[in-house]
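*Asks:* Take this sequence and fold it.
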Amino acid sequence: MNLKEIFGPEGLISKSLPAYEYRPQQFRMAEAVVKAIDNKKHLIVEAGTGVGKSFSYLVPAIGYAVANSERVIVSTKTINLQEQLLKRDIPFLKQVLPLSFKAALVKGRSNYLCLRRWERELKSKEEGLFDNVGEARDLQMIADWLQETTDGSLSDLEKLPSNRIWNKVCSEHDNCLGKGCSYRDNCFFQKARKKIYEAHLLIVNHHLFFSNLALKKVQADFLPLCKCVVLDEAHQIESVAGDYLGIEISNYRIKHFLDSLSTRERKKGLLIYLRAGDALKYVDRARSQAALFFKDILKSMRNIDSPIKRIRKPDFFSNCLDGPLREIYSSLKELKSRAKTKEDELEISAWMRRCLDLADGLNAFLGQTLKDHVYWIEREGKGFKRVVLKSSPVNISVELRENLFTQVPTIIMTSATLVTNNSFQYFKDRVGLENPLELKAGSPFNYEKQVRLFITKKMSEPQEVEKYREEAIEKIKHYLKLTEGRAFVLFTSYKLMNEVHQALQPFLKEQGINSFRQGAGIPRNIMLERFREDVNSVLFGTDSFWTGVDVQGEALSNVIITKLPFDVPDHPLNEARIENIRKKGGDPFLEYSLPEAIIKLKQGFGRLIRNKEDKGIIAILDSRLLTRSYGRLFLNSLPPCRVIVD
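*Replies:* Predicted coordinates:
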């Protein structure tokens, strides 16, 4: 395909999209993608908001896939971008491009209902193994939905059933009968798989992509081996990949596992269904040992302020769960040998694997057997009742290099925030990328005309907590008056956000400005929708509002950034990365803390201007931009705009 005939001022896109304007940045990016695919090279592209980067990678990817009868994976972090690709960009390109192609959304296998397991659960219900009204209601809801669904996946359900019920009826690799299943012709998973093998474009999310990578099978069930992969929102890949290359075991996961075998009252569960009374004592023993195990963990955290505790040495607790879990495994193995049907045999096998995964995971965590990992305990959720044992690789670069970059000929990585200090070096080092093609595509927006950046000089530094907070409150009042609300106020901690939000209530009421605060019980998407509708309102947010939020028009005319977004150095993962750099003789601040903060500041800055008509102000309430030598590095990484020292 000739790119000029598609992207040019008189091209196919321009003729079909009335508001379309030729953007040289978009064209340059498309050329770079073609070059990378043709030369079997990896490519990194930083493309600012407004470039239209999805067309820049979709058009070459489609051309390559159709011409070579190949598939291209496009992976994104957010649902919003997935929906944009599937509901807007791809349908448009199907109308415009002079070739026929197919695209498919890839979901994890457990998103699909298994008809065989579903029938099994109905049988359990008929035998009186469901005395819970909620579970019976969930089963009826699924039964009604089955009369009309063609997709058979969770996203097709208006209301989600409980995890307990869905885990009993979803499709799983371990207990699939394959060709021997009587439901195979109507299997939702197999229908979805068929669409995938017929498609040219496979749209996935980073979590599914990297969970398959962690299993070292990029060609797994839903991700056939591809010669070209696009990773959009690529600034997220280190954190997502790290999640899947480590350990995560919670008290809730162990409880769910044991309850699925047999509830405490011995009324429901796999062992009850199989009438395996002899094995119940092992479940009871594991349950009592789990209670003691997590009680000891909570006791060890009683005298620390943080909900997170790093575990520096192995065997900090004795593994009292290993014995009971091994006993459960042995009893399941015995049950399997006596299984009367192939279905029972597969179901038992699946629970044997889960049991072994738990036992091995606990041993790996407590013994700290994973090389170059950091280990910690975290309390989460309401009342901090969820206790999680976590580990993560300190550096994922080797894993990604060996299992991704050397396995797939072309990987296109793009985001609006990959460059620090005018270089991709930090990103390349973090993900293990060597000698890729590089492009800084820039942005079509005129930031000089659209943005005024206010930097406060006469303010206490954030380390002077009390003085800084009081001065920040007054500055926020000042900047909110300039735009009559219509603002995001972005924080790096919940504590400061809550204190400032509370202190500003009389002022906001006096000004007639409504406010929304993250963590106030309103779902993020609903909060954003209300913010858009209430044009003069103010939204107070922390981490998740710095990125992936798109509010166009006058509703967002002001972004107030309270502090330079340096990560908290005492989180175990940050702490371990800093130690690792120091051990090698490097400078942790320049090599890790500063680049991470620069990327996050760019993300916060990027919330304001979302199209060519947007305009407004950004205020950064941190004098270190002017008083510290590294301040210049932050400013140099932002788009050129009018700077006002206030």
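
*Asks:* going forward, measure contacts between C-alpha atoms and count neighbours the same way
*Replies:* Will do.

*Asks:* Any buried residues in the longest helix along the chain, and which?
*Replies:* The single longest helix within the chain, with elements called by DSSP state H, is helix 342-367. For helix 342-367, a neighbour-count test (16 or more other C-alpha atoms under 10 Å) marks 343-352, 355-356, 358-359, 361-363, 365-367 as buried.

*Asks:* Second chain to compare with the first, below:
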Amino acid sequence: MTEKETRRYAVVDLEATSASPAASIIQVGIVIIENDQIVDTYQTDVNPHKKLSKSIINLTGITDSQLQKAPDFSQVAAEIYHLISNCIFVAHNVKFDANLLAEHLFLEGFELLTPRVDTVELAQIFYPTFDKYSLENLTELLAIKLLDAHTAIADAKATAELFLKLKKKMASLPRLTLERILEFSDSLLYESYLPIKEALTRASAQLPSDYQEVAGIVLKKEEPLLQERRLSQDFATNLALLNLEDRPLQLKFAHLIDKHFQEKTATFIEAQSGIGKTYGYLLPLLGQVPKEQIIISVPTKILQDQIMANEAQALKNIFYINAHSLKSPQNYLKLDAFYESLMRNDTNRLLNRYKMQLLVWLLETKTGDLDEIRQKQRYAAYFDEVRHDGSLSKQSLFYDCDFWQQSYRRAKSSRLLITNHAYLLTRMEDDQDFVKNHILVIDEAQRLFLALEQFSQCQVNMTKMLQQLHQLLENSQDILEQRLLENLQFELNHLLQLFYRQKKKQIKQEDAERLRQHLAEISLPELAELQNVFAASFSDFWFEESFSSDHRTVLLKSARVDFTDFTQSFPAAKKTYLISATLQIGPKINLANLLGFQEYTFDKMVGKQTNQQAIWIDQTMPSVDELSNQDYERLLADRLSQIAQLDKPTLALFNSKKTMLAVSELLDSSQLSHLTQEKNGTAFNIKRRFDRGESLLLLGTGSFWEGVDFVKQDQLIEVITRLPFDHPEDIFIKKLNRKLRQEGKNPFYDYALPAAILRLKQAIGRTKRKDKQLSSIVILDGRVLTKRYGKIILQSLTENFPVRIQNFSELLAEMKNFLYNKK
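*Replies:* Okay, the predicted model is just below:
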């Protein structure tokens, strides 16, 4: 094939009777590209001489009557072959299209031997930060028109536009990067390296000014700091400059931030969700003179990324505010480790594709934060290998451009620093000056108490640890060491058997002391994690299960007997604000008490009832303690299926990951499209996909209760599958209950019930994030109506929301009317 001919591509898409290799072709779409221009198109229906399934008709819009008028494949085979036989065959998932077409042509006497290029794999390499590579997703992200999706010519035209964008991006990359990528091109499907090789012939050897080359790797240069503009002293003016409308409650909140700024004591402000708290504290604090560094801590990395992408970016664009997102070292790529992996000859195709992907990503990333790579879970072991460990030799080739070092420097010089509660505690413990003379804002402060407890815990993965012990035993040459390892292995296996068979989570003190003694006599670095778990400072030990869609993990955890006092354990900032919609947990308990604050100011902004949100309680839902797990899961799946018929974005919140995954399986069997946390991706990924409208139903737990905002949806249904009580057997809850009893308080009525109500209100608050947003909340837990404490929950909810108690069929009808006819 000549050089000129290699520039002729046939982009092909087929529609078929199924996704099986034995399927019949029902439609062919072809787009011919030459010299980066579309020069020809071809389309035809094909009569398969069999009826189509309903799923194919629904997917493609093609009908049996339409195909009855179409030619047989034998009538169009020669025309198709002569059009594409001298081209490189390009398709989105080329294996299916090329194999199916080649087989059909072969049966007609034509042998198709063209090279093949796959746009799925090329997109994965050259658009490394996307979380999904379906044609629909790529066309949306890259602003490619895709009309009549799942018709062959429409998909072929969209794939052709995608391929041209890929070629254009390849050609724009530095020559050195393309050369490094081609070193791993043997791992690409078929001949997908050909357009990369073609791009190399056009690439410039000279690096653009915003890149640097270090040890053969091309990196984006660090951005210089901006010269900050001065903010107005008028809050409304700053909002107007940001093109935002002022809101009365947000203005009142901002005044409270200003009012308490000069006070040395901590300031607690309780304010309802949806008033714009983030700008409410950022703008007044950024306007203060002198210009102090402001450290914002939020509960999750999802919210951290959310603020950086939204508020921090807007402040950078308008006021040139230097903002930086600070995470633990493990979030960043360690260039030394990545360089070593490039030097290594790996045969794993997926691993080598990730190397290529990271080479492209290094031209784009400003931070080196591996959270930007959305599909790294497919080969987690490789990313564990190249993660930063927080150490860096001064002899490192990458010392001056190391991402963790850059992050550390940037953190000191940025005006606005965004972090998360877990890393805030770690950093404050390691660096006594981290918050000194700075302003600290702890947002969603109610989550800090739990983060503080998790910070004082330690854990080890039992599966990995037992594998490690087995390996150590096999390799040990010392008889005494072997005996100690055998004793340790026996004790751990015995405790695990008790956990599996008798559900004994808690480890007795005498068993813990015996394990401590064994570990004290063994000096092996491989057991450091286990030794940390049994350190002298820990007194409570237990097993805990973590479920995902395909496996179960058992963790051995330990904790201190006493709660950590936040005010005594960590250095104080110049000024501290603790902000949340839920600070007053109950009449006798508030967050300030739990954190150890003796002196503080407390302001509560009273929220108003809104007619944009309404709550329905299903009075026909049986109490959870009346049903088996299987019956409960089936009932939830049935309720969600009926709610899905309202055709509105729906968030279903679960307390149990196990229940959530079981319900998801039932929904799969009924072919109801949905997204499930962990099963279909991380919370961050599935939230993005839900916002894009990939599915109207999202099943979530954990951070979805109180850490994720739903702003994109004008209308939203939220389903509370179960009241969010803490599990009474949870070690943390047992520890808290012990503390409350010592203080003469009732653990259930003074903490557990108020905390559940607050968590419920937090979840409801996630659905009202803008003025005209409509949301309907369904509670599928009969305990609200049958238990004595249910009256307290109802009374609390009716203070803020209209509440209706109905049977499920009436509830559905009213919700439909509310969402479709509300003015």
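
*Asks:* that older thread, quick one, the following helix or strand past the longest helix of the first structure and helix 342-367 angle?
*Replies:* Using DSSP states H and E, the helix or strand that follows helix 342-367 of the first structure in sequence is strand 373-380. On the basis of axes from the mean of the first three to the mean of the last three C-alpha atoms, to 10 degrees, strand 373-380 of the first structure is oriented at 110 degrees to helix 342-367.

*Asks:* Can you give me the buried ones in strand 373-380 of the first structure?
*Replies:* Within strand 373-380 of the first structure, the residues scored as buried using 16+ other C-alpha under 10 Å are His373, Val374, Tyr375, Trp376, Ile377, Glu378, Arg379.

*Asks:* helices and strands around that strand, which ones?
*Replies:* On a contact count with 3 or more C-alpha pairs under 8 Å, 6 or more residues apart in numbering; DSSP states H and E, strand 373-380 of the first structure meets strand 308-310, strand 386-393, helix 572-583.

*Asks:* closest to Lys449 of the first structure out of those?
*Replies:* Counting by C-alpha to C-alpha, Lys449 of the first structure lies closest to helix 572-583 out of those; the figure is 38.0 Å.

*Asks:* which SS class is Val460 of the second structure?
*Replies:* Under DSSP: H, G, I helix; E, B strand; the rest coil, the three-state class of Val460 of the second structure is strand.

*Asks:* same thing with Gln288 of the second structure?
*Replies:* Quick answer, by three-state DSSP: Gln288 of the second structure is coil.

*Asks:* Same check on Ile275 of the second structure?
*Replies:* Applying three-state DSSP: Ile275 of the second structure is coil.

*Asks:* Neighbours of Asp631 of the second structure, how many?
*Replies:* 12 (other C-alpha atoms under 10 Å).

*Asks:* got the contact list for the residue nearest to the spatial centre of the second structure?
*Replies:* The centroid of the second structure falls nearest to Phe684 when counting by C-alpha atoms, centre = their mean (2.2 Å). Neighbouring residues of Phe684 of the second structure by C-alpha atoms under 8 Å, 6 or more residues apart in numbering: Ile302.

*Asks:* And the longest helix of the first structure, what does it pack against?
*Replies:* Going by 3+ C-alpha pairs under 8 Å, 6+ apart, helix 342-367 of the first structure lies up against strand 247-250, helix 251-261, helix 322-337, strand 386-393.

*Asks:* nearest to Ala136 of the first structure, of the ones you listed?
*Replies:* Once these are compared by C-alpha to C-alpha, helix 251-261 is nearest, at 15.9 Å.

*Asks:* Just the buried residues of stretch 501-513 of the first structure, please?
*Replies:* Quick answer for stretch 501-513 of the first structure (16+ other C-alpha under 10 Å): His501, Leu504, Leu508, Ile513.

*Asks:* Disregarding flanking residues, what is the spatial nearest neighbour of the last one?
*Replies:* Right, Ile513 of the first structure. With C-alpha to C-alpha, 6 or more residues apart in numbering as the criterion, Ile513 of the first structure has its nearest non-adjacent residue at 5.4 Å, and that residue is Ser537.

*Asks:* Burial check on the one you found, number of neighbours?
*Replies:* 23.

*Asks:* My guess is it contacts Phe531. True?
*Replies:* Yes - Ser537 of the first structure is within contact range of Phe531, at 6.1 Å (criterion: C-alpha atoms under 8 Å).

*Asks:* And Glu70 of the first structure? What does it align with in the second structure?
*Replies:* For Glu70 of the first structure, the aligned position in the second structure is Glu292, judged by TM-score structural alignment.
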